[in-house]
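Novice: any chance you could fold what I've pasted below:
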Amino acid sequence: MRTTLFGVIAFAVTSLNSIFADESAKPTWNYSPELLRPFWQGDVVAGESVLFIKDDKTGEARASVLFPVREVLTVRNSVGDVTFENGKDFVWKPESREIVLPAGSRIPSRTPQELRRPAKSQKYELTHRDGNGEIFFGGRLEYAEMQTCITYRHAPDLWKSPVPKFDSKALPRSVFKLLNRQTLSIVTLGDSISAGANASALYDAAPFQPAYPELLRRHLEARFLTKVEMKNLAVGGTDTAWGLTQIDKVVEGQPTLVILAFGMNDSAGRPAKDYQANTKKMIAAIREKLPDCEFIFVASMLGNRNWIRLKHEAFPEYRDALKELCEPSVALADLTSIWTGFLELKQDWDQTGNGVNHPNDFGHRVYVQVIATLLDPRGEPVAWVSDPSGSGQSLNLQAGPLKLTEQRLLGNYTYSYACAAFDLDGDGDLDLTSSDAEPNSNLYLLLNDGKGDFRHSFIQKYAGQEDQPIRLERHAIGDINRD
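Specialist: As a prediction, the model looks like this:
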């Protein structure tokens, strides 16, 4: 008897304990905030994965990225230890999404036929929807070895599919803990995607990037300078029915936030109404013991559209079923819409981890980008407070390091000529600096404690000639080198 969908997913996470037996000896992934900046924001996509496909007749290989390219910054293999040369290994035209490999390129490529296998020739039967053989299954990092990672610059604001947005009412307790540097405890319950399938760290291979739950933990700790605890209970081959049997393990961790990430295996045949009912029961059972617990639902990435066993129509139905359950303290991480947008522009093999139903390292980072957006104010207003100077003015305090403003104020605390706002201490709240145009002016620092109060200090600058102070008529603060 042939192995089913559940067997395929379970296989990909087999022997987790043995693979991670010697954690201390493993090399580590180098955390990079640029790699986890949401791909739909700004004008740079970092490390987008593609698989170059070779034309059977012409032999020319090409691949497409998400956005029209203005500048190619780096092209590397998935491991990251080989950098390819523009003009020699690849060529491109400005404002085109397509990148082409010239003759003699060192970049790997495959023909469509090389991504298939004869019927019943693999241990796991992955029949192609057109009936012509099977989809090639990569149980480890076979697809990553064929893929290439591209960092490039593009025009901003081009992504048209739905994206997550921060809502201060969605996860208030979790956000409060992050902004106030209190320990945030998270439990993840899900299937093989959440367990780490096809993330390079699972196989002790470069670049050693962890799966999205651990990646999220590291990212939130670095972003908010606080401790984040992550208990990952995900197991390959599981579905929402299995999730209902794990409630006691979830509540053992006393989490503030629970991530529920099922759907890939449910899609083998579970109706959306039953999927929703199981999810609703999980929430109720957890809240019976942890009434203040918050939740993030993960609407799953899409599997390979050409896999005959996959009911592709189930994924948007599951997403919509989860949306109906959202309320204050329950948020949706909609990877279904993100992957739908991907597949309108690219092919499944560009971001697959195993050929059918797992993400690669780039895909795991996208999971983090979506989930972290729900927890990170990044400049969204969080409160109105009174000016600490007693002037009667109000300040719209915003959280996040990506907002930088400068304006001239009258009658404020320091009689300032210039005022700038930025997250100086990385706690997610905007701090203020102020200076005036008097000869003995100081640069005043007002550190926001997140509760409407400011801690005051100042810096006095001297020109070095008889200790004469510098006249501070203007100043600016910000992340100058974008680190």
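Novice: going forward, measure contacts and count neighbours with C-alpha atoms only.
Specialist: Fine.
Novice: centroid-nearest residue for the protein?
Specialist: Gln369 (1.9 Å; CA atoms, centre = their mean).
Novice: that one contacts Leu35, correct?
Specialist: No: applying CA atoms under 8 Å as the test, Gln369 and Leu35 come out as separate, 9.1 Å apart.
Novice: picking up where we left off before, on contacts alone, who are the packing partners of the helix or strand where the residue nearest to the centre of the chain lies?
Specialist: Assessed by DSSP states H and E, Gln369 sits inside helix 361-375. On a contact count with 3 or more CA pairs under 8 Å, 6 or more residues apart in numbering; DSSP states H and E, helix 361-375 meets strand 44-50, helix 212-224, strand 330-334.
Novice: list of residues touching that helix?
Specialist: Helix 361-375 has contacts (CA atoms under 8 Å, 6 or more residues apart in numbering) with 35-39, 47-49, 163-167, 170-171, 174-175, 198-200, 209, 211-213, 215-216, 220, 296, 331, 333-335, 351-353.
Novice: and for comparison, fold this next one:
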Amino acid sequence: MKHLKILACLFISLSASAELPALADKYTTCNDDSCSNYVVNKFNIHPSFFGGHYVYSDMVYASKEYKNEGLLFTPEGPVMMFNQMTGKLLVAGKDFSVHGDHVSFPSSTTVDLAPVGFSKPDKEDKDFNVRVTLEYPFHQMSVSYKKNESMRLLMSGSITDLRKIIKDKKNLKITYFGDSITFGANATGIYSAPNQPPFTDLTSAYLAMIRGGDVQWYNPSVPGWNSANAVSDETGRMLKFDSDVYVIAFGVNDSNDIEPKTFVANIEKLIKDIKTKNNHARIVLMSPTRPNPEWVLPKKEYFEGYRKGLRGLSKKYERTTFIDITDVWNQILKRKNIWAITGNGVNHPGDFGHRVIAEALLTAFLGDDFS
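Specialist: Got it, this is the predicted structure:
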């Protein structure tokens, strides 16, 4: 598993001084079902978290240390559980038991439970005070069930206008610009089964499916970057192409040392840069996911200021929409163990988190039913 630790640390350690990922020469396009229908159906990109009556692939952490694992919602009927890495279907009553909105793993389980202390830091992880590894998904079990609840999704700004563009614009072009999470870490698509794409490609796959392939997207995101790096970039990454929609997602790396006032000023500069190039472009601002609460490096008090400032920008500028992903993570972490959703133990969501972000974007783009 040593290579998994190296990959986990890679996206954390990259900084503005590192060599930047190469820029694409053109937009990514989708011309067949392998990047649209197939992706949507394999990874169940349907209303689950913010709408719908069935949650596809909730996630729980299978561990000897935690006796009961919280579900997002209370199941209304039978529960299906499987190992997301192997696809093995688990047996209710033998491998797991459901009690209201919690799951437990009895002594008869065949699930490979994470040992006690699995999340404690190794010697080389002492600066993170938690274990940094890509092994967490091996102990994250996928759970699907009928439900009568949904999470709230707070949005503000030009929502109706955004949806009209997404639905009606011919030859739709989207730019996704952010840090390592937007780049794709730690969706399994980049390193192991089940090879789920990151939220950018999940969102684009759904749009390609319903638009008959009439969508193109571009992702110049840089692992390790914060909003200050984005503003000072001299390579023209964000504006290389003239897109109809720009999705801007920074904040996790900012929380190490950039105060909310400066963060908001940086994002406002990006908005102005976009509008200078194309005043008719639609801009979507996403507040950051929350990192592991046990990780000491981020200044957790900054996140509320980030989301408040982004909401203010969505009201200040025309054709600008705000999606409150931070509030979504607040809800998730009240109901779930962080080890059920982390991709690397510290700052990256795993497949579950990428699906949640994709559904939030699709809700903003298309409405609660994704139509």
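Novice: tell me, the helix holding Gln369 of the first structure lands on which residues of the second structure?
Specialist: Per TM-score structural alignment, the counterpart of helix 361-375 of the first structure in the second structure is residues 351-365.
Novice: the matching stretch against the first structure, how far on average?
Specialist: Compared with the first structure after the fit, stretch 351-365 of the second structure shows a mean deviation of 0.8 Å (mean CA distance after the TM-score superposition for the first structure).
Novice: centre of the chain to that stretch, how far?
Specialist: In terms of CA atoms, centre = their mean, to the nearest Å, the centre of stretch 351-365 of the second structure is found 7 Å from the chain centre.
Novice: re the thing from before, can you turn the buried part of the contacts of helix 361-375 of the first structure into a PyMOL selection?
Specialist: The PyMOL selection below is limited to those of these classed as buried (16 or more other CA atoms under 10 Å):
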select buried, resi 35+36+37+38+39+47+48+49+163+164+166+167+170+171+174+175+198+199+200+209+211+212+213+215+216+220+296+331+333+334+335+351+352+353
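Novice: just give the nearest non-adjacent residue to Gly236 of the first structure, would you?
Specialist: Ser192 (3.7 Å; CA to CA, 6 or more residues apart in numbering).
Novice: got a list of what the corresponding residue of the second structure for the one you found touches?
Specialist: Under the alignment (TM-score structural alignment), Ser192 of the first structure pairs with Ser180 of the second structure. Contacts for Ser180 of the second structure (CA under 8 Å, 6+ apart) come out as Phe11, Ser221, Val222, Pro223, Gly224, Trp225.
Novice: now do Lys177 of the first structure
Specialist: So Lys177 of the first structure contacts Thr183, Leu184 (CA under 8 Å, 6+ apart).
Novice: picking that back up, which of the contacts of Ser180 of the second structure still touch in the first structure?
Specialist: Compared against the first structure with both residues aligned by TM-score structural alignment, their matches' CA atoms under 8 Å, the contacts of Ser180 of the second structure retain Ser221, Val222, Pro223, Gly224, Trp225.
Novice: so how far is Ala358 of the second structure from the second one?
Specialist: Translated: Val222 of the second structure. Val222 of the second structure is 19 Å from Ala358 of the second structure, where distance means CA to CA, to the nearest Å.
Novice: the more surrounded of the two?
Specialist: Higher neighbour count among Val222 of the second structure and Ala358: Val222, with 27 against 22, using other CA atoms under 10 Å.
Novice: can you tell me the SS state at that one?
Specialist: Three-state assignment for Val222 of the second structure (DSSP: H, G, I helix; E, B strand; the rest coil): coil.
Novice: residue in the first structure paired with it?
Specialist: With TM-score structural alignment defining the correspondence, Val222 of the second structure maps onto Val235 in the first structure.
Novice: excluding chain neighbours, what is closest to its match?
Specialist: Once flanking residues are discounted, Val235 of the first structure sits nearest to Asp191: 5.1 Å by CA to CA, 6+ apart.
Novice: kindly report the same for Leu66 of the first structure.
Specialist: Leu345 (6.2 Å).
Novice: burial count for the equivalent of the one you found over in the second structure?
Specialist: The alignment partner of Leu345 of the first structure in the second structure, by TM-score structural alignment, is Arg335. Around Arg335 of the second structure there are 16 other residues, counting by other CA under 10 Å.
Novice: ok, the one 10 residues further on next?
Specialist: For Gly345 of the second structure, the count of nearby residues is 28 (other CA under 10 Å).
Novice: what sits against it?
Specialist: Going by CA under 8 Å, 6+ apart, the list of residues near Gly345 of the second structure reads Ser119, Val130, Arg131, Val132, Thr133, Leu134, Tyr136, Asn292, Trp339.
Novice: how about the secondary structure of it?
Specialist: Under three-state DSSP, Gly345 of the second structure falls in the coil class.
Novice: residue boundaries of the helices in the stretch 251-400 of the first structure?
Specialist: 272-289, 314-323, 335-345, 361-375 (DSSP state H, counting those that start in this stretch).
Novice: most neighbours per residue, which of those?
Specialist: For the helices of the stretch 251-400 of the first structure, the largest average neighbour count (mean count of other CA atoms under 10 Å) is found in helix 361-375, namely a mean of 24.
Novice: angle of that helix against helix 335-345?
Specialist: Orientation check (axes from the mean of the first three to the mean of the last three CA atoms, to 10 degrees): helix 361-375 of the first structure against helix 335-345 gives 130 degrees.
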